[in-house]
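> Kindly return the folded structure for what I paste below:
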Amino acid sequence: MALDTSADSPAPLRQVSTLIGQWVGRLGPVWVEAEVAQLTRRPGICFLVLRDLRATLSVRATCHASVLDASPAPVTEGARVVVHAKPEFYEPNGSLTLQIREIRPAGEGELLAQLERRKQLLAAEGLFDARLKKPLPFLPGTVGLVTGRASAAERDVLENARLRWPGVRFEVRHALMQGSGSARAVAAAVEELASQVDVIVVARGGGSLEDLLPFSDEALVRTVHACRVPVVSAIGHEQDTPLLDLVADVRASTPTDAAKRVVPDAAEENDRLAGARARLRRAVSGFVEHEAHALAQLRSRPVLAAPLTLVDAQEDALAHLRERTHRALGHRLDRERDAVGHHLARVRALSPLATLERGYAVAQTADGHVLTSVHDVPDAFVVRLADGSAHVTTDRTEETRHDD
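So this is what the prediction gives:
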């Protein structure tokens, strides 16, 4: 609705500002394509400056932090975006602001968003799991190389690998590394080399996002995941991260870096071998010196310096003990000899033989019965004397009477 104004009857600025706010309010939410010229993130809210893609026009915009986080691809300064926003006119200072309700990447941002979604799906399947990565062989017998024909990447890999290890062997498969069909060609080359080599390098120089899209192809990613030998991805430069880098067993920042990873450096290995040999020599020498010093200490001890000293001491102790034993045994034998003599004297004193030696005799019958009475004397009997026996016959017997 147009205002009826003139130079003599102008409208107040506040009235004009109010009408502009009403007109902007009736515009409703719109989809806007622009470039993010400035982005400031605060707790819970984000402030942006959107710039037209062809003109110098720029408009301020705001959105909740959750709207920015919900974008399929990260939103950064310089990114091309499409936003769904409601224009708002702030009357106090006459500024136009877009209240963003949804933000989507456009151009490369849309490609990045698609790659991010594909990355998340493949990661959910476990294709990028670090536990599935195969280690590279220390010294591969044959290295497979998939690259473009007569490319700088091929030259970098071959020359640097042969400088490091002159005897390395390569099986090279040339494939399209850009454009339609390149993903299928690379996947076919990887499948062919898998049964012929110990490790495979896929190498390509740098390029734009669109140039490197084939190396984020899902079929190629699955082929590398299923490959039975380790695969090294050397695509683009260090800042380029196609999905092939995530599924490969090793990611090399450049083709030159890939050459350094697949084969050892002969000069470095010689230096390491020399260092290990020197360390081993020092260790063995140190061990021998330590043991020699310990042996010298042992030999310097009295028991080893003069080992017979201990034997002599024990021999003297043994001789002393033997002498004591002989003395103790002799004393014991003397005491027992004396005791036996005493007992023998007592036995002899009590023995009938002693009585017989004093002139007495014992009359016995033939069966050994002692005769104590003349009434028991037989016609023949034996008289026992001190030094023998006499057989006698009885002529007569006389009885002796004893007076009381």
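
> C-alpha from now on. contacts and neighbour counts both.
Noted.

> residue ranges of the helices in the stretch 51-200 of the chain, please?
Along the stretch 51-200 of the chain, the stretches classed as helices by DSSP state H, counting those that start in this stretch are 65-69, 108-124, 152-164, 182-193.

> Now tabulate those in TSV and tack on mean neighbour count.
TSV is the format used below for the helices of the stretch 51-200 of the chain (neighbours: other C-alpha atoms under 10 Å):
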stretch	mean neighbour count
helix 65-69	15
helix 108-124	16
helix 152-164	19
helix 182-193	19
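
> need those in a markdown table with distance to Ala349, can you?
A markdown table is the format used below for the helices of the stretch 51-200 of the chain (distance: least, C-alpha to C-alpha, whole Å):
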| stretch | distance to Ala349 |
| --- | --- |
| helix 65-69 | 135 |
| helix 108-124 | 124 |
| helix 152-164 | 120 |
| helix 182-193 | 125 |
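
> ok, now which ones touch His290?
Under the criterion of C-alpha atoms under 8 Å, 6 or more residues apart in numbering, His290 has no neighbours.

> Return the distance of it relative to Val303.
From His290 across to Val303, the span is 21 Å (C-alpha to C-alpha, to the nearest Å).

> Kindly report the same for Gln38.
91 Å.

> Same check on Ala124?
Counting by C-alpha to C-alpha, the gap from Ala124 to Val303 is 76 Å.

> how near is the most centrally placed residue in the chain to Leu246?
In the chain, the C-alpha nearest the mean C-alpha coordinate belongs to Arg131, at 15.1 Å (C-alpha atoms, centre = their mean). Between Arg131 and Leu246 the computed distance is 13 Å (C-alpha to C-alpha).

> Which elements pack onto the longest strand seen in the chain?
Assignment by DSSP state E gives strand 30-42 as the longest strand of the chain. Under the contact criterion of 3 or more C-alpha pairs under 8 Å, 6 or more residues apart in numbering; DSSP states H and E, strand 30-42 touches strand 45-51, strand 80-90.

> please give me the structure for this one as well, since I'd like to look at both together:
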Amino acid sequence: MSAKTSPEAPLPVRSVLQMVAQWIGKLGTVWVEGQITELTARGGTVFMTLRDPVANVSARVTCARNVYESSLPRPVDGARVVVHVKADFWVNRGSFAFTAMEIRPVGVGELLARLERLRQVLAAEGVFNNDRKRRLPFLPGTVGLICGRDSAAERDVLENARRRWPAVRFKVEQVAVQGGLAVAEVTDALHRLDADREVDVIIVARGGGSLEDLLPFSDESLVRAVAACRTPVVSAIGHEQDSPLLDLVADLRASTPTDAAKKVVPDVGEQLALVHQLRDRGRRVMGGWLERELAWVNSVRSRPSLADPVREVERRAEQVDQLRERARRVLDHSLHRSSDGLEHLRARLVALSPAATLERGYAIVQRPSGEVVRKAAELAEGEALTVRFPDDRVGVEVTGL
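Coordinates of the predicted model:
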């Protein structure tokens, strides 16, 4: 088209719109899923708006009344449907719309099957694992609350939390909690609260509803946004029997908004009672320990060594004196025995001494070298010898053999 047109040779509007209509007509027929809003009927034609269940996107749809009435049950505002449509572009008005040829309501069974498939996929990725969930702070400074505008869930959370801990602070994000805008608004509010460093925990609250009403809280993008949050998230969607996927990914699930307030904020009365209880318990424990220690001290003080320490010293002194006297007696006895043994040994030595033999009239003949002569045959004539007596000695010479 750019090659065939120019400022000097432009195409008329009708030609451009006809080309757009031809290009759109090539799309053919498609099946589209969405939520019906603004349903009206005029004559033999039914007009409606088909809104995307997640994004803020919608398109106009027209259909013949017989096509609408042949769908059982008949769709109403807010119903989820699958529509077989053909894209049409109205050249005269320059507008785009779908023409419906068949409408099929999405039943609860099919919705549950889709949710189950999504749950299995997310579970396989570990999004619901308990090891990735975080503990809630004991006393959050600021609590982020995502809820509907002027909803009963908001009042339940605020009133019960402030009744339990009057000083608790809240940052409330009021958003759409059902319909086509719910997912986008809840996700945006979640990101804002998660980025706020003052917020210690986030509560997502809604006061129950039908399966279709709670579908936004099972949306995959919202579930992944909760899983990626830095701040712990508490899910308080619906009642005990309701179980959207947000309950599985949240760090803590509360059955109701009131239950969420009880789990996030401690009760000041209970905490004071616990403090008193622990203080009394500590007093009893310390009292028992002191009594045991005093009893031990008294038992130690009653022992003789501490009751009369001088007596123990005297007893030990008596033992020392007794041992010293005993040692003296043993040593004296040992010395006497050794002295007697020495006298006996000396008498024996004297008796066996050569000097004693000499005293009886004997003499010892020796050579000058000191060798004792035992036989006369060992001597030579003229050899000099020494004769030893008990008190003196004399030199002699051998004159004959």
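
> Which helix or strand contains the equivalent of Val350 of structure 2 over in structure 1?
Using TM-score structural alignment to pair residues, one finds that Val350 of structure 2 aligns to Arg348 in structure 1. Here Arg348 of structure 1, judged by DSSP states H and E, is contained in helix 307-350.

> after superposition, how close is that helix to structure 2?
Superposed on structure 2, helix 307-350 of structure 1 shows a mean distance to its aligned partners of 4.4 Å (mean C-alpha distance after the TM-score superposition for structure 1).

> what distance separates that helix from the middle of the whole chain?
Its chain's average C-alpha position is 73 Å from that of helix 307-350 of structure 1, according to C-alpha atoms, centre = their mean, to the nearest Å.

> Please report the distance of the residue nearest to the match of Val350 of structure 2 when sequence neighbours are not counted from Thr372 of structure 1.
Excluding the flanking residues, the one nearest Arg348 of structure 1 by C-alpha to C-alpha, 6 or more residues apart in numbering is Ala354, at 6.4 Å. Distance from Ala354 of structure 1 to Thr372 of structure 1, counting by C-alpha to C-alpha: 19 Å.

> what's the answer for Arg272 of structure 1, then?
For Arg272 of structure 1, the distance to Thr372 of structure 1 - C-alpha to C-alpha - is 124 Å.

> Kindly tell me how buried the closest residue to Ser58 of structure 2 other than its chain neighbours is, as a neighbour count.
Nearest residue to Ser58 of structure 2, sequence neighbours excluded (C-alpha to C-alpha, 6+ apart): Arg51, at 4.1 Å. Using other C-alpha atoms under 10 Å, Arg51 of structure 2 has 23 neighbouring residues.

> I'd say Arg51 of structure 2 and Glu38 touch.
No - with contacts counted by C-alpha atoms under 8 Å, Arg51 of structure 2 stays clear of Glu38, the gap being 10.0 Å.

> which one of Gln38 and Val303 of structure 1 has more residues nearby?
Gln38 (16 against 13).

> Skipping its backbone neighbours, what lies nearest that one in space?
Per C-alpha to C-alpha, 6+ apart, closest to Gln38 of structure 1 is Val49, 4.9 Å.

> need the contact list for that neighbour.
Val49 of structure 1 neighbours (C-alpha under 8 Å, 6+ apart): 36-39, 58-61.

> ChimeraX command for the buried members of the residues you listed?
Buried residues within these, by 16 or more other C-alpha atoms under 10 Å, are selected in ChimeraX with:
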select :36,37,38,39,60,61
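
> which one of the contacts of Val49 of structure 1 is nearest His174 of structure 1?
Val36 (41.2 Å; C-alpha to C-alpha).

> hang on, the earlier thing: dump the helices and strands packed on strand 30-42 of structure 1 to a markdown table, plus distance to Glu218 of structure 1.
Shown next, in a markdown table, are those (distance: least, C-alpha to C-alpha, whole Å):
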| stretch | distance to Glu218 of structure 1 |
| --- | --- |
| strand 45-51 | 35 |
| strand 80-90 | 26 |
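
> of all those strands, which lies closest to His237 of structure 1?
strand 80-90 (23.2 Å).

> In structure 2, which residue range corresponds to the closest one?
Residues of structure 2 matching strand 80-90 of structure 1: none, counting by TM-score structural alignment.

> Between strand 45-51 and that strand, find me the angle.
Calculated by axes from the mean of the first three to the mean of the last three C-alpha atoms, to 10 degrees, strand 80-90 of structure 1 forms an angle of 110 degrees with strand 45-51.

> Counting by contacts, list what strand 80-90 of structure 1 packs against.
Judged by 3+ C-alpha pairs under 8 Å, 6+ apart, strand 80-90 of structure 1 is in contact with helix 13-27, strand 30-42, strand 95-105, helix 108-124.

> out of those, nearest to His174 of structure 1?
The closest of these to His174 of structure 1 is helix 108-124. By C-alpha to C-alpha, the value is 26.0 Å.
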